[in-house]
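Asker: turn this into a structure:
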Amino acid sequence: MYFAMAKFRGIFQMYQKVLVRHPYLVQAVQTGTLMGAGDLISQTLIEKVSIVDYKRTLKFSSIGFFVGGPALRVWYGLLNKHVGASGKTVAMKKVFVDQFIFAPTFLFFLLVAVGTMQEKSWDSVKKDVHSNYFDVLTTNYYIWPWVQLVNFYYVPLQYQVLLVQSVALFWNTYLSWKTNKRNKLE
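Answerer: Model (predicted):
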């Protein structure tokens, strides 16, 4: 047990050092990895496909790597700078701004990006966004305000994306399933 804890502590210290030196890269890699993992979970455990579509996983993962991770890093930095760093009132304000500005915008962009990566026509992407957006946004409001309240109140800025992405493993599984279920019907 002691050896395992010492090993974990060593890995976490290494993570901290790399995070300080390369915050955008680390958060892009962890976001891309967790989005890819969410897609794999969706395919294997929810959709129960017989052959995993690794191209789909790579596309979903790339949204996290190139957009999600960097966007979250910038967003949390802006919230910290303009809303504040700590306190109950600050945490509540951050959750409000996050959920009524960032979440609706980012989810819209995500749905468009997924449809585009699926090589759908613009009309089909618009149809998918129209049929999925409010369901996804409503589901978001059941989960994320509570996660973000804990995140903004208790978690230091440099670890906020990590906490969000840890919870997002389940969220990404849902998003992958939601954005790909129509493909099975077409």
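Asker: CA atoms for contacts and neighbours, from now on please.
Answerer: OK.
Asker: show me where this structure has its helices.
Answerer: Along the chain, the stretches classed as helices by DSSP state H are 2-21, 23-41, 54-63, 69-82, 88-97, 103-117, 122-154, 157-185.
Asker: turn those helices into TSV, including distance to Lys48 and mean neighbour count.
Answerer: Formatted as TSV, the entries for the helices of the chain read as follows, by distance: least, CA to CA, whole Å; neighbours: other CA atoms under 10 Å:
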stretch	distance to Lys48	mean neighbour count
helix 2-21	33	11
helix 23-41	9	23
helix 54-63	14	19
helix 69-82	28	17
helix 88-97	35	18
helix 103-117	20	17
helix 122-154	21	16
helix 157-185	11	18
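Asker: another one to check against the first:
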Amino acid sequence: MFARIAYRRSLVLLTQRCLLNVSPNTKKLPQLSSQQLTLFQFRQFYQKRSESSTDATITRNIWNKIFGKYLLATNILSSGILMVIGDLVAQEIEYRRHHNELDEFDIKQERYDTKRVFRMFVVGCLQGPLHHYVYKWMDYAMPVRNVKNTLWKILIDQIFMSPACILIFFYSACYLEQRSVQDTNKELCDKFPIIYLMDWAMWPAAQYINFRYLDTKYRVMFVNVCTAVYNIFLSYMKHDY
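Answerer: This next block holds a predicted model:
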């Protein structure tokens, strides 16, 4: 206790010396009492704490709105944006491979196809509502996050959701490319087995983490982050396979 009192007095004396250490032309500042300095320090500390608390409150309110009131819009936009990220990576890989295969003077290909990027954004946004409502229904029907319910959710996701997402991807992308239904069906029949096999190889492990440990409001965002990697393969299968 006495050590604390001595430390506080030394701090007060040091502060007073700093305040009085000014140029001769400056008016001499009045000496502050120990209580005044303590009150001043408390006000400074409280002001900084209030500012940091306000910033944290604003961030928390924004976060709660994104994953609360505007969850559907968040899931739709994140699906489109992360689909675009995966497609841009796929386009970069395609460009570099073609650049190595072709002579420099023969290259007329642009690095990124903006129309394709837009199509992938639309395709991703179309998948957002499906994930949003199906995951909400799963958690409503099986609210307990145990191993049994998790395995059931993974099975539902692989048997119903995965084929549905693949169909949405191909039919919406081909429609935006103004291709006929016959061409779309042929492409889908050729590529569906490989894509679905890859889907079984990747998604059960990721969805176990999703359904077992995450809250409902974070499920679609988690899937979209994983899909950003998966979409590199999916975009390659659609455009360059």
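Asker: got a TM-score for the pair?
Answerer: For these two chains in superposition, a TM-score of 0.86 is obtained (TM-score structural alignment, normalised by the length of the first structure); 175 aligned residues with a CA RMSD of 2.1 Å.
Asker: follow-up on the earlier one: out of the helices of the first structure, flag the one nearest Glu47 of the first structure.
Answerer: Nearest to Glu47 of the first structure among the helices of the first structure is helix 157-185; the distance by CA to CA comes to 7.4 Å.
Asker: quick one, the closest one and helix 122-154 angle?
Answerer: The directions of helix 157-185 of the first structure and helix 122-154 differ by 150 degrees, with axes from the mean of the first three to the mean of the last three CA atoms, to 10 degrees as the criterion.
Asker: quick one: helix 157-185 of the first structure to helix 23-41, angle?
Answerer: Computed by the same axes, to 10 degrees, the angle between helix 157-185 of the first structure and helix 23-41 is 30 degrees.
Asker: what's helix 157-185 of the first structure packed up against?
Answerer: For helix 157-185 of the first structure, the elements it packs on are helix 23-41, helix 69-82, helix 103-117, helix 122-154, judged by 3 or more CA pairs under 8 Å, 6 or more residues apart in numbering; DSSP states H and E.
Asker: now with 10 Å?
Answerer: In terms of contacts (3 or more CA pairs under 10 Å, 6 or more residues apart in numbering; DSSP states H and E), helix 157-185 of the first structure is packed against helix 2-21, helix 23-41, helix 54-63, helix 69-82, helix 103-117, helix 122-154.
Asker: out of those helices, flag the one nearest Ser176 of the first structure.
Answerer: Proximity to Ser176 of the first structure, assessed across those by CA to CA, is greatest for helix 23-41 (5.3 Å).
Asker: which part of the second structure matches that closest one?
Answerer: Matched against the second structure by TM-score structural alignment, helix 23-41 of the first structure falls on residues 71-89.
Asker: mean deviation, that stretch versus the first structure?
Answerer: Relative to the matching residues in the first structure, stretch 71-89 of the second structure has an average distance of 0.6 Å after the fit, by mean CA distance after the TM-score superposition for the first structure.
Asker: relative to Arg116 of the second structure, how far out is whatever residue of the second structure lines up with Ser121 of the first structure?
Answerer: Alignment note (TM-score structural alignment): Ser121 of the first structure maps to Ser180 of the second structure. Computed with CA to CA, to the nearest Å, the distance linking Ser180 of the second structure and Arg116 of the second structure is 17 Å.
Asker: so who does the equivalent of Ala71 of the first structure over in the second structure touch?
Answerer: When the second structure is aligned by TM-score structural alignment, the residue opposite Ala71 of the first structure is Leu130. Residues in contact with Leu130 of the second structure, defined by CA atoms under 10 Å, 6 or more residues apart in numbering, are 75-76, 161, 164-165, 220.
Asker: looking at the residues you listed, which one is closest to Met237 of the second structure?
Answerer: Distances from the contacts of Leu130 of the second structure to Met237 of the second structure were compared by CA to CA; the smallest belongs to Cys165, at 14.5 Å.
Asker: verify the stated contact: that closest one with Cys125.
Answerer: No - here Cys165 of the second structure does not reach Cys125: they are 11.5 Å apart, not a contact under CA atoms under 10 Å.
Asker: on that earlier part again, Throw the helices of the first structure into JSON lines and include distance to Glu47 of the first structure, thanks.
Answerer: What follows is the helices of the first structure, written out as JSON lines (distance: least, CA to CA, whole Å):
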{"stretch": "helix 2-21", "distance to Glu47 of the first structure": "33"}
{"stretch": "helix 23-41", "distance to Glu47 of the first structure": "9"}
{"stretch": "helix 54-63", "distance to Glu47 of the first structure": "13"}
{"stretch": "helix 69-82", "distance to Glu47 of the first structure": "26"}
{"stretch": "helix 88-97", "distance to Glu47 of the first structure": "32"}
{"stretch": "helix 103-117", "distance to Glu47 of the first structure": "17"}
{"stretch": "helix 122-154", "distance to Glu47 of the first structure": "18"}
{"stretch": "helix 157-185", "distance to Glu47 of the first structure": "7"}
